[in-house]
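# fold the following and give me the result.
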Amino acid sequence: MLTNKKIVVTGCASGIGAETARLVKELGGTVLGVDRNEVSENVDSFYKVDFGDKSSIDALVDALPGDIDGIANIAGVPPTVDAETVIRVNLVGLKYFTEKMIDKLADGASIVNLASLAGLGWPNSVDQIKEAANLEFGQVADFVARHDIDKEQARSYFFAKEALVVWTMQHRWTWRDRGIRVNAISPGAVETPILKDFLETLGEKAEQARKVMDRAGTPKDVAPVVAFLLSDMTPWIRGTNIAVDGGQAANALCNMNGL
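As a prediction, the model looks like this:
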């Protein structure tokens, strides 16, 4: 399905990123692994980066080859990290990296952003999302302070994912002249190294959400959907956000709308 395709997988050292890298290789692709933690397994070449640092991203883009067929934007930090870092890494850095990479992508390339069930409430945050549309690294601290984003439990993480879902939708046709598409995937609770961070941060809210599920997800539940969107089978899927969450989003929407 991905034979001879060159795929950048960020966050390749653990969790969904590691499983995506493994699956891409299994499906015939070449993996350009990117992470802050060095890894050699299931990558053909590895590039170290700090997505919270603009100069680090610039160096990464310079180091990566051209004619890349896809980017799986999976790297991210959990809500237990300070709010400024969450916004810099999970939103500003991801967007900056992706936009800098456009010239290195092959025609027909696919970009897959790992959003989250946490982004479901984006319609309630439109004004903040608009304000953050052109947010730069040096402006994050002021933005967080003005909106008290560090005041509410995990708000930084939720906001970053809300804004990422919207950014994905907004760029549904931005690079259409070259056949480059962008989509998002929103997992629910997944058994990864950062799941404990969510439980620690959200407490009872997270426990209640898990009670409606038959089980937590695993990286093997999510990676195949990433691979599907990276493949040539999805040229007309553009700007969408696919829930991969065991029904959590459907449950939440039904409850929100009295269904």
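# from here on, contacts and neighbour counts on C-alpha atoms
OK.
# in stretch 220-240, what counts as buried?
221-223, 225-227, 229-231, 235, 238-240 (16 or more other C-alpha atoms under 10 Å).
# any idea how far V81 is from N42?
According to C-alpha to C-alpha, to the nearest Å, V81 stands 28 Å off from N42.
# neighbour-wise, which of these two wins?
N42 (22 against 13; other C-alpha atoms under 10 Å).
# and the closest residue to N90 other than its chain neighbours, how many residues sit next to it?
Nearest residue to N90 in three dimensions, chain neighbours excluded: G76, at 5.2 Å (C-alpha to C-alpha, 6 or more residues apart in numbering). Residues lying near G76 (other C-alpha under 10 Å) number 25.
# G76 should be in a helix, yeah?
No: looking at G76 with DSSP: H, G, I helix; E, B strand; the rest coil, it is coil, so not inside a helix.
# in contact with it, which residues?
G76 sits next to 11, 86, 89-90 when contact means C-alpha atoms under 8 Å, 6 or more residues apart in numbering.
# now the helices for the stretch 151-259 of the chain?
Using DSSP state H, counting those that start in this stretch, the helices of the stretch 151-259 of the chain run over 155-170, 195-202, 204-211, 219-230, 248-256.
# distance between the second one and the chain's centre?
Read it as helix 195-202. Centroid separation for helix 195-202 versus its chain: 18 Å, with C-alpha atoms, centre = their mean, to the nearest Å.
# got the buried residues for that helix?
Residues of helix 195-202 classed as buried by neighbour count (16+ other C-alpha under 10 Å): 197-199.
# same thing with the last one?
Judged by neighbour count using 16+ other C-alpha under 10 Å, the buried positions of helix 248-256 are 248-249.
# can you tell me what sits against it?
With contacts defined as C-alpha under 8 Å, 6+ apart, helix 248-256 is touched by 117, 120, 188, 209, 212-213, 243.
# before we move on, what about the longest one?
By C-alpha under 8 Å, 6+ apart, the list of residues contacting helix 155-170 from outside reads 78-79, 83-84, 86-87, 90-91, 113, 115-116, 118-122, 125, 129, 132-133, 149-150, 182-184, 238-241.
# now swap in the second one and tell me
Residues lying outside helix 195-202 but in contact with it, judged by C-alpha under 8 Å, 6+ apart, are 78-80, 153-154, 189, 206-207.
# with neighbour count added, can I get those residues in a markdown table?
Shown next, in a markdown table, are these (neighbours: other C-alpha atoms under 10 Å):
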| residue | neighbour count |
| --- | --- |
| P78 | 20 |
| P79 | 23 |
| T80 | 19 |
| Q153 | 14 |
| A154 | 22 |
| A189 | 24 |
| A206 | 14 |
| E207 | 12 |
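# closest to G52 among those?
Comparing those against G52 with C-alpha to C-alpha places P78 closest, at 13.3 Å.
# what's the spacing between the closest one and V89?
10 Å.
# over to K104?
From K104 over to V89 the distance is 21 Å, taken as C-alpha to C-alpha.
# and if you look at L27?
In terms of C-alpha to C-alpha, L27 sits 29 Å off from V89.
# quick one, which of those two is more surrounded?
V89 (21 against 16).
# if we can go back for a sec, reformat the contacts of G76 as TSV; add distance to G17 and secondary structure.
Below are the contacts of G76 laid out as TSV (distance: C-alpha to C-alpha, whole Å; DSSP: H, G, I helix; E, B strand; the rest coil):
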residue	distance to G17	secondary structure
G11	5	coil
V86	18	helix
V89	15	helix
N90	14	helix
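# please give the structure of this sequence too, so both can be compared:
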Amino acid sequence: MGRLDGKVAIVTGGAQGQGAGIARAYVAEGARIVIADVAKDEGQALADQLGPDAHFVQHDVSDAASWTAVVEDVNTRFGPVSILANNAGILRFGDIERQGADEVELLWRINQLGCFLGMQAVTRTMRKNGGGSIINASSVEGLAGMAGCTAYAATKWAIRGMTKCAAMELGPKGIRVNSVHPGMIDTPMTRVHGGDAAMEFGASKVPLRRVGHPEDIAPLYVFLGSDESAYINGAEIAVDGGVTSTHAFGG
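Have a look, this model is predicted:
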């Protein structure tokens, strides 16, 4: 308890799945948070559950103006933002021959552009207040390839690359930037692609023989948001049960 005392965080995609797990862990460790998500009902319900240290805002990560409004809200409501959990993202599978350009662009706008705009939006506040921590959600598909994931993986490799560049650029300003690379995690976003059968198949490919859960991801976000990770910058950390020890899921 108390590892994030005095910290103020934005958690994008925080209404459910991994984001909700991060939000719960942050409040439990003493942070005050804004849950930023397009899912209004789920986000507000979670904020109500977590109490006065949590607030929900409806937020489109692909909209620069929405980012400006969120950061201003956080700074006014809780104080200067010191942690950005850039967690929002979507998953779409598609064959190269058949996946439409509109879906490819949607993946780019939410996953990649949303991540960039988030870093851009919090940098000024963090710089003026002595630094901060930005945690970008990539994926094991940002470390290795898998068939049917070309467009999705492109965004996750991009996040990995942006993280490295941002770590170099923002490090001298006291802002650390790291990427997290989850494997198959049991969330609504993954369950929509096959339900229990997909979870069972995924578990069979993991050395630990189980899929992950949001509770497996959240502790890393706590660590990277805390002062315990003060000398970690530009890192890429896989939380995947060992999948990328040799190959990704398609290997």
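# including distance to G15 of the first structure, could the helices of the stretch 151-259 of the first structure go into CSV?
Below are the helices of the stretch 151-259 of the first structure laid out as CSV (distance: least, C-alpha to C-alpha, whole Å):
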stretch, distance to G15 of the first structure
helix 155-170, 17
helix 195-202, 10
helix 204-211, 19
helix 219-230, 6
helix 248-256, 20
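# of those helices, which is nearest I57 of the first structure?
helix 155-170 (18.1 Å).
# where in the second structure does that closest one fall?
Using TM-score structural alignment, helix 155-170 of the first structure corresponds to residues 150-165 of the second structure.
# average distance between the matching stretch and the first structure?
Its aligned residues in the first structure lie a mean 0.9 Å from stretch 150-165 of the second structure after superposition (mean C-alpha distance after the TM-score superposition for the first structure).
# centroid residue for the first structure?
The centre of the first structure sits closest to L114, judged by C-alpha atoms, centre = their mean, with a distance of 2.5 Å.
# corresponding residue for it in the second structure?
Taking TM-score structural alignment, L114 of the first structure has A137 as its aligned residue in the second structure.
# equivalent analysis for P235 of the first structure, please.
Aligned partner of P235 of the first structure by TM-score structural alignment: A230.
# ok, now which ones touch its match?
Counting by C-alpha under 8 Å, 6+ apart, A230 of the second structure has contacts R176.
# my read is that A106 of the first structure contacts I71, right?
No: assessed by C-alpha atoms under 8 Å, A106 of the first structure is found out of contact with I71, at 11.0 Å.
# that older thread, from the contacts of helix 248-256 of the first structure, which land in strands?
Within the contacts of helix 248-256 of the first structure, residues falling in strands by DSSP state E are A243.
# distance to M256 of the first structure and neighbour count added to the contacts of helix 248-256 of the first structure, as CSV?
Formatted as CSV, the contacts of helix 248-256 of the first structure follow (distance: C-alpha to C-alpha, whole Å; neighbours: other C-alpha atoms under 10 Å):
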residue, distance to M256 of the first structure, neighbour count
L117, 14, 21
L120, 11, 20
G188, 17, 24
A209, 14, 14
V212, 15, 12
M213, 17, 16
A243, 17, 21
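# which one of the contacts of helix 248-256 of the first structure is nearest to D142 of the first structure?
Once C-alpha to C-alpha is applied, the member of these that ends up nearest D142 of the first structure is L120, at 25.0 Å.
# residue contacts, the closest one?
With C-alpha under 8 Å, 6+ apart, L120 of the first structure has these contacts: 162, 249.
# check whether the residue mapped onto D58 of the first structure from the second structure sits in a helix, strand or coil.
With TM-score structural alignment defining the correspondence, D58 of the first structure maps onto T68 in the second structure. Three-state call for T68 of the second structure (three-state DSSP): helix.
# grab the nearest non-local neighbour of T68 of the second structure.
Sequence neighbours aside, A121 is the residue nearest to T68 of the second structure in space, at 6.2 Å (criterion: C-alpha to C-alpha, 6+ apart).
# the one you found pairs with which position in the first structure?
Under the alignment (TM-score structural alignment), A121 of the second structure pairs with K100 of the first structure.
# is it true that its match touches V61?
Yes: using C-alpha under 8 Å, K100 of the first structure is in contact with V61, at 7.0 Å.
# quick one: which of these two has more around it?
When K100 of the first structure and V61 are compared for neighbours, V61 comes out ahead with 18 against 14, by other C-alpha under 10 Å.
# hmm, F97 and that one touching each other?
Yes: V61 of the first structure is in contact with F97 according to C-alpha under 8 Å; the separation is 7.4 Å.
# returning to what we had before: in contact with the residue nearest to T68 of the second structure, which residues?
By C-alpha under 8 Å, 6+ apart, the residues touching A121 of the second structure are 67-68, 71.
# can you redo those residues as CSV with distance to T155 of the second structure?
Output for these, formatted as CSV (distance: C-alpha to C-alpha, whole Å):
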residue, distance to T155 of the second structure
W67, 19
T68, 23
V71, 24
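# which single one of those is nearest to L4 of the second structure?
Closest to L4 of the second structure out of the contacts of A121 of the second structure is V71 (18.9 Å), distances taken as C-alpha to C-alpha.
# surely the closest one and S82 touch.
No: V71 of the second structure lies out of contact with S82 (C-alpha under 8 Å); the separation is 10.7 Å.
# picking that back up, A106 and I71 of the first structure: which is more packed in?
Set A106 of the first structure next to I71 and count neighbours by other C-alpha under 10 Å: I71 wins out with 24 against 18.
# how much space between that one and T10 of the first structure?
The value you get for I71 of the first structure to T10 of the first structure, if C-alpha to C-alpha is used, is 8 Å.
# what segments of the stretch 1-150 of the second structure are helices?
17-28, 40-50, 64-77, 101-107, 114-128, 150-170.
# most tightly packed of the ones you listed?
Greatest average neighbour count among these goes to helix 17-28 (a mean of 24), per mean count of other C-alpha atoms under 10 Å.
# which residues in the first structure does it align to?
Using TM-score structural alignment, helix 17-28 of the second structure pairs with 15-26 in the first structure.
# distance from the matching stretch to the second structure after superposition?
Mean for stretch 15-26 of the first structure is 0.6 Å (mean C-alpha distance after the TM-score superposition for the first structure).
# touching that stretch from outside, list them.
Applying C-alpha under 8 Å, 6+ apart, the contact partners of stretch 15-26 of the first structure are 2, 7, 9-12, 30-31, 33, 42-43, 74-75, 191-193, 218-220, 222-224, 226-227.
# cool, stretch 50-68 of the second structure as well?
Counting by C-alpha under 8 Å, 6+ apart, 12, 24, 27, 31-40, 43-44, 47-48, 70, 88, 109-110, 113-115, 117-118, 121 sit against stretch 50-68 of the second structure.
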